[in-house]
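Student: quick one, fold the following:
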Amino acid sequence: MVGTYVVLAIFFIVDILIIGRRPHVPSTKECVQHIAFFVAAALVFGAVMWFVAGPQPAVEFYSGWLTEYSLSIDNLFVFVIIMSNFAVPANLQRYVLSIGITIALVLRGIFIALGSAIVTRFTWVFFLFGAFLLYTAVNLLRGNGDDEEYHENAVIRGLRKVMPISMHYDGENLRTTIDGKRFFTPMLIVFLAIGTTDVMFAFDSIPAIFGLTKDPFIVFTSNIFALLGLQQLYFLLGKLINELVYLPIGLSAVLAFIGVKLIMEALHGNTLPFINGGQGIESVPEIPTWVSLVVIVLCLGVATIASVVKMRSVAADTGAEDAGVAPGESSTVSAAEVGEELEHDSSATQTHDSSAAKHDSAAARPSRA
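Tutor: Presented below is the predicted three-dimensional model:
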């Protein structure tokens, strides 16, 4: 167990504190390679757990990892909106993400420790966890389709009133000097926005994972693997934020399922005196872990596939409209028309290049006093 934590700590340090601090925007190829590596690492870890501890812990890990990973993706969508609203420069976004993900890991570690202590002593807390997840699922479903806009909370609005905050960033600095006066940079507000977002998502993720497993080791490792590679995933999701339109519905279904599962488990092991005289209700069925895994995979898979189909349909309709053809109609163009268009584009490009060359030549001449 100690060796596992050491390896995961090395993964996290390399991913967040070393790779994440490189001041550049990663390419799509780089992002895909990093994400594939950490996904493969999670799959291998689950396979090793299967052979060492048996199928039950492995299935619990895979279920927890998929759930936490999907919730982390939802968290990243909010990060994208925050970065956009606060106009964080591209070369600073990886730094902000490294801080945000580190805060998320610390908060989840605290919540896992508290949650583990609570669920082992007070089984009735599953009623609260289940109700909270159902409430979150309904809110997530209602919020689907709303404008993608970040609204500052009361803490940030209050800080803006009492603290001098500059209009521009100064690298990674939280404070800067302008005309001899000290100001906080917008980076402080961004960190606070990211941190408060992490707190809210921790409240969602921890009850969800305890609805799938009670083992603190599985809970913590699934959360760590869900956080690895999120920086690279962020830069891919920045382009897909308006395309995975059905992901909130899939997440809502997952949270609702886990919420119902938690309430059923609470009823099965009930100790509250006003419910069935403080006795567990044996007639309430227990949902096997493998069923949870199948439901999670189906919900997220269907939501993703439906989003891709929707995205392609919209792209096809948009392309047809741009071509002046009604959606669903053929847009056949003759070879002669294509040749004429290419010839026109070529002559226009030559004219543009010639004008640009003249402009550059004039700009290169030294100005006279």
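
Student: CA only for contacts and neighbour counts going forward, please
Tutor: Will do.

Student: next SSE downstream of the helix or strand containing Ile73?
Tutor: Per DSSP states H and E, Ile73 falls inside helix 55-85. Per DSSP H and E, the first helix or strand lying C-terminal to helix 55-85 is helix 90-121.

Student: report the buried residues of that following helix.
Tutor: Residues 91-105, 107-109, 111-112, 115-116 are the ones in helix 90-121 that count as buried (16 or more other CA atoms under 10 Å).

Student: what ranges do the helices span in the chain?
Tutor: With helices called from DSSP state H, the chain shows them at 2-12, 28-53, 55-85, 90-121, 125-143, 154-162, 186-210, 216-227, 230-237, 247-268, 289-322, 335-364.

Student: what's the burial count for the nearest residue to Val302 once chain neighbours are set aside?
Tutor: Excluding its sequence neighbours, the residue lying closest to Val302 (CA to CA, 6 or more residues apart in numbering) is Gly250, at 7.5 Å. Close neighbours of Gly250, defined as other CA atoms under 10 Å, add up to 24.

Student: now do the contacts for Gly250.
Tutor: Under the criterion of CA atoms under 8 Å, 6 or more residues apart in numbering, the contact partners of Gly250 comprise 299-300, 302-303.

Student: picking up where we left off before, packing partners of the helix holding Ile73?
Tutor: helix 28-53, helix 186-210, helix 216-227, helix 230-237, helix 247-268, helix 289-322 (3 or more CA pairs under 8 Å, 6 or more residues apart in numbering; DSSP states H and E).

Student: closest to the centroid, which residue in this structure?
Tutor: What sits nearest the mean C-alpha location of the chain, by CA atoms, centre = their mean, is Ile73, with 2.2 Å.

Student: any idea how far Ala113 is from that one?
Tutor: 23 Å (CA to CA, to the nearest Å).

Student: how about this one, so we can line them up?
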Amino acid sequence: MSPLLFAAEASSDQFARFEVEPWQWAAFVALVATLLMADLLIVHRTAKEVSFKEAAIESGVWITIGLSFTLVVLAWQGGQAGGEYLAGYLIEKSLSIDNVFVWAVLLSYFGVPKQYQFRVLFWGVFGALVLRAIFIFAGVALIERFDFVLYVFGGLLLYSAYKISRHDEAQVHPDTNPVLRAVRKFVPSTSEYDGQKLFTRTQGRLLATPLFAVLLMVEATDVIFAVDSIPAILAVSREPFIVFSSNAFAILGLRALYFCLAGMAGKFRYLNIGLAVILAFVGVKMLLSEVYHLPTWASLAVIVVVLTATIVVSLRADRREAVSS
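Tutor: Down below sits the predicted model:
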């Protein structure tokens, strides 16, 4: 057996691996679908503007659900698996904050009425779950089949860390986005909204409303962010169930988080630095995974410390600026 192959197998053994029966996958998917439908058909069954108080409560509920699932994984598969799930959840949750601010730019650019924003983000999250599942299984398969993919993902994370550290806020230019250009060129559209509909019929013609373009843009941005987040989580876990479940619970709470943070981008001025540090950390961890495996608890500690420091320093800087002005 070659040293490289032996190192790869030894590295892989450091991660939690277990068999997930088809019925267990089905049960988890059913749980996620139930939570989504309850949110859509019970909590937000009518189109209305979501207040900050409502969003804060809902965000707290989603975070509680996501963190509580750690206990399920702990009881089911033990401490290693539970630690990997929690690390993956925290990584995805922290990276998703940047995603939220990009959403804010998109919805503002298209002038989406506030009472319709939840519905378009709901379908955006639904699509994101499907796309993430595809990316996750593809990523795990690539790592298991080709050792060099570890270095590709690690290098990609370091490059992403560099990119994020170079700007203070999400740089989004919807008018130059190729997705929006394609919609305007190939899809018959109208500039008028028709409630929460993605398509409307005008003078016998079926036209896409602006919400359709917004939805495609939301999905496109999630694909871009997945390029960062999926390799980042694969640095702390190689078990598909852990990676997907941590992603799913982090994404489920994105809509509520958006309504909490959409207007607060300025208060998190050092967010890009914190995210860059996290991405660089997991990138180095992935690059060195065949030489040294950092314990899951150490990864968790680094992520929690960086997130806490980023939030505290940002809020203190914002408070000092408010006092001085």
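
Student: counterpart of the residue nearest to Val302 of structure 1 over in structure 2?
Tutor: Matched by TM-score structural alignment, Gly250 of structure 1 corresponds to Gly274 in structure 2.

Student: with Leu92 of structure 1 instead?
Tutor: Using TM-score structural alignment, Leu92 of structure 1 sits opposite Tyr116 in structure 2.

Student: wait, doesn't its match sit right on His44?
Tutor: No: assessed by CA atoms under 8 Å, Tyr116 of structure 2 is found out of contact with His44, at 10.7 Å.

Student: map Met208 of structure 1 onto structure 2.
Tutor: Actually, residue 208 of structure 1 is Ala rather than Met. In structure 2, Ala208 of structure 1 lines up with Ala232, judged by TM-score structural alignment.

Student: count of residues packed around that match?
Tutor: Per other CA under 10 Å, the neighbour tally for Ala232 of structure 2 reads 27.

Student: residue contacts, it?
Tutor: If you count contacts by CA under 8 Å, 6+ apart, Ala232 of structure 2 has them with 91, 157, 279, 282-283.

Student: buried subset of those?
Tutor: When the contacts of Ala232 of structure 2 are checked for burial by 16+ other CA under 10 Å, the buried set is 91, 157, 279, 282-283.

Student: and which of those is nearest to Asn177 of structure 2?
Tutor: Closest approach between the buried ones among the contacts of Ala232 of structure 2 and Asn177 of structure 2, by CA to CA: Leu157, at 23.3 Å.

Student: state the distance from the aligned residue in structure 1 for that closest one to Ile287 of structure 1.
Tutor: With TM-score structural alignment as the criterion, Leu157 of structure 2 lines up with Leu133 in structure 1. Leu133 of structure 1 is 17 Å from Ile287 of structure 1, where distance means CA to CA.

Student: over to Met83 of structure 1?
Tutor: Separation of Met83 of structure 1 from Ile287 of structure 1 (CA to CA) stands at 40 Å.

Student: out of those two, which sits in the busier spot?
Tutor: Met83 (20 against 13).

Student: the more buried one corresponds to which position in structure 2?
Tutor: With TM-score structural alignment as the criterion, Met83 of structure 1 matches Leu107.

Student: so that match makes contact with Ala213?
Tutor: No: counting by CA under 8 Å, Ala213 is not a contact partner of Leu107 of structure 2; they are 10.6 Å apart.

Student: among the helices of structure 1, which is nearest Arg175 of structure 1?
Tutor: Closest among these, using CA to CA: helix 186-210, at 8.3 Å.

Student: pull the number of nearby residues for the residue mapped onto Thr304 of structure 1 from structure 2.
Tutor: Alignment note (TM-score structural alignment): Thr304 of structure 1 maps to Ile311 of structure 2. By other CA under 10 Å, 17 other residues sit near Ile311 of structure 2.

Student: which ones are touching Ile311 of structure 2?
Tutor: Counting by CA under 8 Å, 6+ apart, Ile311 of structure 2 has contacts 268, 270-271.

Student: do the same with Asp175 of structure 2
Tutor: Neighbours of Asp175 of structure 2 in contact, by CA under 8 Å, 6+ apart: Arg181.

Student: corresponding residue for Glu321 of structure 2 in structure 1?
Tutor: Glu321 of structure 2 maps onto Val314 in structure 1, by TM-score structural alignment.
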